[in-house]
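K.L.:
Provided below for reference: sequence and predicted model.
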Amino acid sequence: MREVLIDQAKRLVAERHPDASAVVLAGSVAAGRARAGSDLDLAVLLPDGRETHRETLRHEGRVVEVFAHTGAGLAELRAFDAASRRGVVQQLYATGLVLLDRDGRVARIVADCRAELLTGPPPLGPEQRENLRYALTDLLDDLGDAPDRLEALAIGAEVLRTAADLLSDHHRAWTGTGKWFPRRLLAADPDLGRRLLEAHRALGETGDPTALAAAATAALALAGGPLSVGYRRGWPPAARGAAPGGKR
């Protein structure tokens, strides 16, 4: 199966990007987890002057995600993904399978992306961290006062995300969305991360927020503890986080 998908990826690039200088096949195929219906994730390095873009297409009946970059565009995306603390592009190149490298550049890119992932994202600034502490403190108050399960579930989702952001920052670990959210959270802190995830599931199953509140409070403690009275921010905010006087 893997060799079949690799050959298909090479045909797609030859058809659509014959001038590509490098191609990296990522995702489930590179990880050896591909199934019959798996899509293809391709990073394609284009010559300068071309457009950096992302495109979803169907090739030979299979969905393909193409992440096409010029050298300058890739550098911008790496900086953006580092600042967002998600490291998406870095993960794409660092864990992928190199299918083409005409000039040796992608080998250096792969090495640099692996180093960036190992180093972790830059730490949050003091104001960003305070914003998250304030937001989580406020959310935990709301969670304890939620009048019904629907509100508790909505608040609980925000509690989980905000606690995960603080916990990931504490460990200088990358964050994620979708399926990558639990994967990255468990990688950041296998014990407390699992407590948060299982407590969020328990909230959905039973409506009881006790376990989630306890796990999120533990994450908050690692970041400096609750923050409420004394919090003040001007507008516009200087850093990402809660707007003054409101929720994140």
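P.N.:
Thanks, I have it. Numbers count the residues shown, from 1 in each chain.

K.L.:
can we go C-alpha only for contacts and neighbour counts from here?
P.N.:
Fine.

K.L.:
which residues are in contact with the strand or helix carrying V13?
P.N.:
Assigned by DSSP states H and E, V13 falls within helix 2-16. Here helix 2-16 makes contact (CA atoms under 8 Å, 6 or more residues apart in numbering) with A20, V23, L25, V29, G32, A34, L40, L42, H59, L99.

K.L.:
Let me see the ranges of the helices in this protein.
P.N.:
For the chain, helices defined by DSSP state H occupy the ranges 2-16, 27-31, 71-83, 88-94, 105-119, 126-145, 149-170, 180-188, 190-206, 210-222.

K.L.:
could you say what helices and strands the last one packs with?
P.N.:
If you count contacts as 3 or more CA pairs under 8 Å, 6 or more residues apart in numbering; DSSP states H and E, helix 210-222 packs onto helix 126-145, helix 149-170, helix 190-206.

K.L.:
this is the other structure I want to compare:
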Amino acid sequence: MNSSRIQPVEAAKKFIAEKFPDCQAALLAGSVVRGEDTATSDLDIVVFDEKVESAYRESLFEYGWPIEVFVHNLTSYRDFFKSDRESARPSLPRMVSEGIVLFDSGVVSFIKDEAKVLLKKGPEVWSIETIVMKRYMITDALDDLIGSTNPAEDLFIANTLANEIHEFVLRTNVQWVGSSKWVVRALSQFDEKFARLFVQAFDLFYKTGNKDEIIMLTDEVLKPYGGRLFEGFSLGKGDRI
């Protein structure tokens, strides 16, 4: 942490006192709360203000800190909870659940309970049709990687495949998914052994160009669901008269 900065909780409280003095509640979340902050970490602050007509997000720099503020009224957060569950990326529920209370007029406990229930429930269960479609998409990306002889294209095919495998493993097990750094975090929270194999396979490829471990990992992931899928896959065909 930058030694010239004031402490994160102190900075967050000053921010709320100056920018949102009449809010109903405010929380500090993110990496600084989890003890995972780095030299480039920001302060994620969630504000609940009944005077706000619609939710918004804003980036600022105050008190030596980059600050991301997520502002909601006392009902708008539920729409975001709902959309986060539908996307299986629980950004706001996670921030609310883990957040340190900066100010509370008496509403935080109820909102935190809602977030914790949602997180425990997990995302919506994938349908059989969705699993079949995702098998096809992973097979398609894997075939592209196997057949490619262009190292530049390989980099981006592998990136697509990594995201699709991570999503498939987590969603078929009714787990939350991630993006960016949260891809590995989400996998590790679910299955540390698989996360290590996942990282190992793609690390080997990016360092050496060796695709073998990615191919084996992909086949292992698809095996319980019928393996690779190409022949017979159909989407939107329907019944013909």
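P.N.:
Sure, I can see it. What you are looking at is a predicted structure, and each value in this text was computed from that prediction instead of being measured.

K.L.:
hang on, the earlier thing: next step: the contacts of helix 2-16 of the first structure restricted to strands.
P.N.:
Among the contacts of helix 2-16 of the first structure, the members falling in strands (DSSP state E) are V23, L25, L40, L42, H59, L99.

K.L.:
residues contacting the second one?
P.N.:
What it means is L25 of the first structure. Counted by CA under 8 Å, 6+ apart, L25 of the first structure has contacts I6, A9, L40, D41, L42, A43, G96, L97, V98, L99.

K.L.:
Kindly state which residue of the second structure is aligned to it.
P.N.:
Matched to the second structure by TM-score structural alignment, L25 of the first structure sits across from L28.

K.L.:
Equivalent analysis for the fourth one, please.
P.N.:
For L42 of the first structure, the aligned position in the second structure is occupied by I45, per TM-score structural alignment.

K.L.:
so that match touches H72, yeah?
P.N.:
No. Checked against CA atoms under 8 Å, the pair I45 of the second structure and H72 is beyond contact range at 11.1 Å.

K.L.:
before we move on, the earlier item: mind checking how far the match of L25 of the first structure is from A55 of the second structure?
P.N.:
Per CA to CA, to the nearest Å, L28 of the second structure is found 17 Å from A55 of the second structure.

K.L.:
that older thread, neighbour-wise, which of the contacts of L25 of the first structure leads?
P.N.:
Comparing the contacts of L25 of the first structure by number of neighbours (other CA atoms under 10 Å), L42 comes first, having 28 neighbours.

K.L.:
quick one: contacts for that residue?
P.N.:
By CA under 8 Å, 6+ apart, the residues touching L42 of the first structure are A9, V23, V24, L25, A26, V64, E65, V66, F67, A68.

K.L.:
Keep only those that stay in contact in the second structure.
P.N.:
Contacts conserved in the second structure for the contacts of L42 of the first structure, using both residues aligned by TM-score structural alignment, their matches' CA atoms under 8 Å: A9, V23, V24, L25, A26, V64, E65, V66, F67.

K.L.:
burial measure for the residue in the second structure that L140 of the first structure lines up against, as a count.
P.N.:
Aligned by TM-score structural alignment, L140 of the first structure pairs with L142 of the second structure. For L142 of the second structure, the neighbour count with other CA under 10 Å is 22.

K.L.:
how close does L142 of the second structure sit to F230 of the second structure?
P.N.:
According to CA to CA, L142 of the second structure stands 11 Å off from F230 of the second structure.

K.L.:
And E167 of the second structure, by the same measure?
P.N.:
Relative to F230 of the second structure, and taking CA to CA, E167 of the second structure is found at 19 Å.

K.L.:
Might you report the residue contacts of the aligned partner of L155 of the second structure in the first structure?
P.N.:
Alignment note (TM-score structural alignment): L155 of the second structure maps to L153 of the first structure. The contact partners of L153 of the first structure, by CA under 8 Å, 6+ apart, come to L203, G204, G207.

K.L.:
what number of residues lie near P147 of the first structure?
P.N.:
By other CA under 10 Å, the residues close to P147 of the first structure number 10.

K.L.:
now L160 of the first structure
P.N.:
21.

K.L.:
Against L132 of the first structure, how distant is it?
P.N.:
L160 of the first structure is 12 Å from L132 of the first structure, by CA to CA.

K.L.:
To W235 of the first structure, which of the helices of the first structure lies closest?
P.N.:
Closest to W235 of the first structure of the helices of the first structure, according to CA to CA: helix 126-145, at 13.0 Å.

K.L.:
Tell me roughly how far that closest one lies from the second structure on average.
P.N.:
For helix 126-145 of the first structure, the mean deviation from the second structure after alignment is 1.2 Å (mean CA distance after the TM-score superposition for the first structure).

K.L.:
So which bits of that helix are buried?
P.N.:
127-140, 142-143 (16 or more other CA atoms under 10 Å).

K.L.:
Mind giving me the packing neighbours of it?
P.N.:
Against helix 126-145 of the first structure (3+ CA pairs under 8 Å, 6+ apart) you get helix 149-170, helix 210-222.

K.L.:
That helix to helix 149-170, inter-axis angle?
P.N.:
Here the directions of helix 126-145 of the first structure and helix 149-170 differ by 150 degrees (axes from the mean of the first three to the mean of the last three CA atoms, to 10 degrees).

K.L.:
From the chain's centroid, how far away is helix 126-145 of the first structure?
P.N.:
21 Å (CA atoms, centre = their mean, to the nearest Å).
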